[in-house]
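**Student:** Sequence first, then the predicted structure:
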Amino acid sequence: MPQPLPSPGAATPEAIAFSRGIIEASIPFARANDGLAAWQIGSILALFGGSLGLLHVYGDQPWRWLLILPLTAVLIRIFVLQHDCGHKSLFRSSRVNDAVGTLLGFITGVAYEAWRSEHNWHHGNQAKLSHRGVDRMNSPMTAAEAIANPANAKLRRDKISIPSIFFLGAVSLVILRKRHTAFFQFRERFRWTVRNGPAMIRSVRLTNGMHLAYLVALAVWLGPLNFIIALMAMVSAAGCGSLLFWVQHNYEHSHQADDAHWSFIDAGVYGSSYIHLGPLWRYITASICLHHVHHVNARIPNYRLEAARRAIPELAAVASLQASDLRKCFTHVFWDEGSGRMVPHDEVFADRSAGQA
């Protein structure tokens, strides 16, 4: 039976030992298996090609619109595998990870080097209150800020919903990130040194060109109407992926900390969700919903995340989000430093009213 987790906090000897123990326990699982990785890449590309082939062969059938579903599922998995390459976790060789990740980016349309750099910054700074504003997916307004600015608080409450996260995320991935300026390192609020800016820009330009060539070839092969179906699957995958990103860090009992109390392991264990999924959904998402394990050690391949979760007591002790918890991801959108959890708009202002009474 997993033991209860200690509370996150300052760098006490106990907290340091807690972090060191988890890191050391995770290391044996951070080993890539090239054969298994090659199978994952080859099989998903075969499924992708097969789904497109069905669309081509049966493109005159009324049920062809149903192919949006398998195409969406396959594209989600392709993108997560591209993400894994960015962490250098899928294959043993860094060069092979980079090569495969770059090629997958030609399909997804998301530049590998630019995404890799942006996403690794996210891993190093997740749950830092002082770093909000760069990663807009993970920049909660605090309850104190909401009380100080009720209009912005109401806007945040009204803006965050399943449809809006789906739509805005799809627009960001499919359209906006065709420009390098959409990535974190080129945003106005990014105040840290960017060491690989030229490489990120080259990555965006190369990916745009190759992705355009891929889309043109697809349009010629499928025909206009069936090409629209393929595009709809791409948008659907981007939107679903954005919802996935959202619930991985924006949930009621998440974690945020100021610089003095922040630690990498706390951000992983307490600030990254675990969602228990069935075999099909685990396959589609490449186990990324074991997100707390992934954030503790991003070098653990997707095919070892569950084994790591079961073997490390501190990770096994993290409870899975339930359906009711997932709904709260879109209503509990203000960080209450007093209670150490995300709270809804009404609770923020109810507490304020109670304090004034």
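**Tutor:** The structure has been received and is ready for your questions.

**Student:** okay, CA-based contacts and neighbour counts for the rest of this
**Tutor:** Noted.

**Student:** Residue 203 and residue 114 touch, don't they?
**Tutor:** Yes. Shown here, residue 203 and residue 114 form a contact pair, counting by Cα atoms under 8 Å, at 6.3 Å.

**Student:** in what helix or strand does the spatially most central residue of the chain lie?
**Tutor:** Compute the mean C-alpha point of the chain, and by Cα atoms, centre = their mean the closest residue is residue 245, 3.6 Å away. Residue 245 is part of helix 224-249, with elements assigned from DSSP states H and E.

**Student:** for that helix, packing partners?
**Tutor:** Using 3 or more Cα pairs under 8 Å, 6 or more residues apart in numbering; DSSP states H and E, the elements in contact with helix 224-249 are helix 34-57, helix 68-86, helix 162-174, helix 197-222.

**Student:** Save the ones you listed as TSV, and put in mean neighbour count too.
**Tutor:** What follows is those, written out as TSV (neighbours: other Cα atoms under 10 Å):
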stretch	mean neighbour count
helix 34-57	15
helix 68-86	23
helix 162-174	18
helix 197-222	17
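
**Student:** For the ones you listed, give me JSON lines that also has distance to residue 103.
**Tutor:** Formatted as JSON lines, the helices and strands packed on helix 224-249 follow (distance: least, Cα to Cα, whole Å):
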{"stretch": "helix 34-57", "distance to residue 103": "11"}
{"stretch": "helix 68-86", "distance to residue 103": "9"}
{"stretch": "helix 162-174", "distance to residue 103": "17"}
{"stretch": "helix 197-222", "distance to residue 103": "9"}
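
**Student:** Can you check which of those gets nearest to residue 95?
**Tutor:** Evaluated over those, closeness to residue 95 peaks at helix 68-86, with 9.7 Å, by Cα to Cα.

**Student:** now the angle from that closest one to helix 224-249?
**Tutor:** Counting by axes from the mean of the first three to the mean of the last three Cα atoms, to 10 degrees, helix 68-86 points 50 degrees away from the direction of helix 224-249.

**Student:** okay, now the one to match up with it:
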Amino acid sequence: MALENINPIGEQTPNSSEGESSEDPVEKKTRKTPGQLADKARQRKEITRWKAIVAEFQKSSRWRANWQIFNTVGLYALLWYMMFLSLSVSWWLTVPIAIVAGGLLVRVFIIFHDCGHGSFFKSRKANDAWGFITGALTFTAYFHWRWEHATHHATTGNLERRGMGDVPTLTVDEYLASSRWGKFKYQMTRNPFILFTITPLVMFVVVQRFAFKSAKRREKISVWMMNIAIVGLAWGLISIFGFIPWLICQLITIGIASSAGFWLFYVQHQFEDAYWENTDSWEYTDAAMKGSSYYKLPKILQWFSGNIGFHHVHHLSSRIPNYNLERCHYSDPMFTAVQPMTLWDSFRCLNVRLWDEKAKKLISFGQLKRQMQQADSGDRAKSKAA
């Protein structure tokens, strides 16, 4: 998969044996100015340095991986069994269990995510097998998602390559140039209630049942194979629970997990001092370290979210499994120097909506309105002075 191979670490990606060449994002087939050449030389030095730092943490551990399978997938299955038993007692017991299962499903998705990066197990076959199993639990086609997510890693922070695996983000100029209908649609897309309740459920339950037109044959087949697996799993649970009890339990678990997952993904890249650049200025290390947050969560939430809060480390090297991310973060000042975002801090991310290319930061609709009012006041003052 060519997009996965853009990672400058030079790691073997799941499809690197298919004869597709790796491409270093630092390299460009265009003529460079002396200043640009100096920047590229600096970037290469940075890459060489952090490659040495992360190398030891890229090693998969069979013991750690199996333990996570046991305490995550095993516990998730146990919670479904407890939901079944609780049906004969009271829904007041079933619903809280389903909510906890939804939280645990986030951790199941992190295992799925690591399998997609080829980092969870050393064995490719083990990654693909557990990627498919956890994909069925999270309603996500493994190969299709892996291709889509590789695009996200290859293009995050690149203004000219937005669109796949991103939260829709417009620049100020793009927003102002939009029609009234276009502005309304964008406002609805970025509305917190819609973004973290309706959109996640629709995405995981409906949208992911279909492949992108641009997907290759294997990715498209993986979607239909996963749909069959999901129907088979649902049929088995319905035969045990009954349709309505299963539907309620399933909607609660997938609803909680998808909303939490969207929130995590949002705060990992949508914060005021995020990183966005045009292709000519885009740089891999900066995109990872400046464009991905260090979400410092309470330990219990860190456990449920599978250490994905160390997102700056993950984007620097996606081949580090989740169970090594924390150790890698604390191994070098390069990582610990990144300003952490606390749970309380993260709620401020709800206000950011647009990328201000002049200020190099994400701003709110309110900030844009005030900027325009100030500009109008300045224009009126100049007119009077004239």
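**Tutor:** Structure's in. What do you need? Note that the structure is predicted; figures quoted are calculated from it, not measured.

**Student:** what's the TM-score here?
**Tutor:** Here the TM-score for the pair of chains, by TM-score structural alignment, normalised by the length of structure 1, is 0.88; 336 aligned residues with a Cα RMSD of 1.9 Å.

**Student:** what residues are shared contacts of residue 203 and residue 114 of structure 1?
**Tutor:** Counting by Cα atoms under 8 Å, 6 or more residues apart in numbering, residue 203 of structure 1 and residue 114 have no contacts in common.

**Student:** For the helix holding residue 245 of structure 1, list every residue counted as buried.
**Tutor:** 226-227, 229-249 (16 or more other Cα atoms under 10 Å).

**Student:** Run a quick neighbour tally on the residue found closest to residue 261 of structure 1 once you drop the neighbours it is linked to in the chain.
**Tutor:** Excluding the flanking residues, the one nearest residue 261 of structure 1 by Cα to Cα, 6 or more residues apart in numbering is residue 10, at 4.5 Å. Residue 10 of structure 1 has 16 neighbours, counted by other Cα atoms under 10 Å.

**Student:** Then the one 4 residues further on?
**Tutor:** Residue neighbour count, defined by other Cα under 10 Å, stands at 12 for residue 14 of structure 1.

**Student:** Specify the local secondary structure of the aligned partner of it in structure 2.
**Tutor:** Alignment note (TM-score structural alignment): residue 14 of structure 1 maps to residue 42 of structure 2. Three-state assignment for residue 42 of structure 2 (DSSP: H, G, I helix; E, B strand; the rest coil): helix.

**Student:** distance of residue 42 of structure 2 from residue 49 of structure 2?
**Tutor:** 11 Å (Cα to Cα, to the nearest Å).

**Student:** likewise residue 35 of structure 2?
**Tutor:** Counting by Cα to Cα, the separation of residue 35 of structure 2 from residue 49 of structure 2 is 21 Å.

**Student:** ok, now residue 182 of structure 2?
**Tutor:** Counting by Cα to Cα, the gap from residue 182 of structure 2 to residue 49 of structure 2 is 45 Å.

**Student:** Just to check, residue 90 of structure 1 is in contact with residue 301?
**Tutor:** Yes. Applying Cα under 8 Å, one finds residue 90 of structure 1 in contact with residue 301, separated by 5.4 Å.

**Student:** higher neighbour count, those two?
**Tutor:** residue 90 (32 against 27).

**Student:** Give the full set of residues in contact with the corresponding residue of structure 2 for that one.
**Tutor:** Counting by TM-score structural alignment, residue 90 of structure 1 lines up with residue 120 in structure 2. Contact partners of residue 120 of structure 2, counting by Cα under 8 Å, 6+ apart, are 60, 61, 65, 111, 114, 127, 321, 322.

**Student:** Can you report how many residues neighbour residue 170 of structure 2?
**Tutor:** 18.

**Student:** what residue of structure 1 matches up with it?
**Tutor:** For residue 170 of structure 2, the residue aligned by TM-score structural alignment is residue 141.

**Student:** how close does its match sit to residue 128 of structure 1?
**Tutor:** Using Cα to Cα, which is the criterion applied here, residue 141 of structure 1 is 12 Å from residue 128 of structure 1.

**Student:** and if you look at residue 355 of structure 1?
**Tutor:** For residue 355 of structure 1 relative to residue 128 of structure 1 (Cα to Cα), the value is 28 Å.

**Student:** who's more crowded, these two?
**Tutor:** residue 128 (21 against 8).

**Student:** Map the more buried one across to structure 2 for me.
**Tutor:** The alignment partner of residue 128 of structure 1 in structure 2, by TM-score structural alignment, is residue 158.

**Student:** Equivalent analysis for residue 342 of structure 1, please.
**Tutor:** In structure 2, residue 342 of structure 1 lines up with residue 362, judged by TM-score structural alignment.

**Student:** That match: what's it in contact with?
**Tutor:** Contacts of residue 362 of structure 2 (Cα under 8 Å, 6+ apart): 270, 271, 272, 273, 274, 352, 353, 354, 355, 356.

**Student:** got it, and residue 261 of structure 1?
**Tutor:** Counting by Cα under 8 Å, 6+ apart, residue 261 of structure 1 touches 9, 10, 11.

**Student:** same deal with residue 257 of structure 2?
**Tutor:** Counted by Cα under 8 Å, 6+ apart, residue 257 of structure 2 has contacts 102, 103, 104, 105, 106.

**Student:** so which of those residues would you say is closest to residue 135 of structure 2?
**Tutor:** residue 105 (10.7 Å).

**Student:** For the closest one, which residues are in contact?
**Tutor:** 76, 137, 138, 253, 254, 257.

**Student:** re the thing from before, turn the contacts of residue 362 of structure 2 into CSV, including secondary structure and distance to residue 204 of structure 2.
**Tutor:** Formatted as CSV, the contacts of residue 362 of structure 2 follow (DSSP: H, G, I helix; E, B strand; the rest coil; distance: Cα to Cα, whole Å):
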residue, secondary structure, distance to residue 204 of structure 2
270, coil, 21
271, coil, 24
272, coil, 28
273, coil, 29
274, coil, 26
352, coil, 24
353, coil, 23
354, strand, 26
355, strand, 27
356, strand, 31
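
**Student:** returning to that earlier point: SS state for the residue nearest to residue 261 of structure 1?
**Tutor:** Quick answer, by three-state DSSP: residue 10 of structure 1 is coil.
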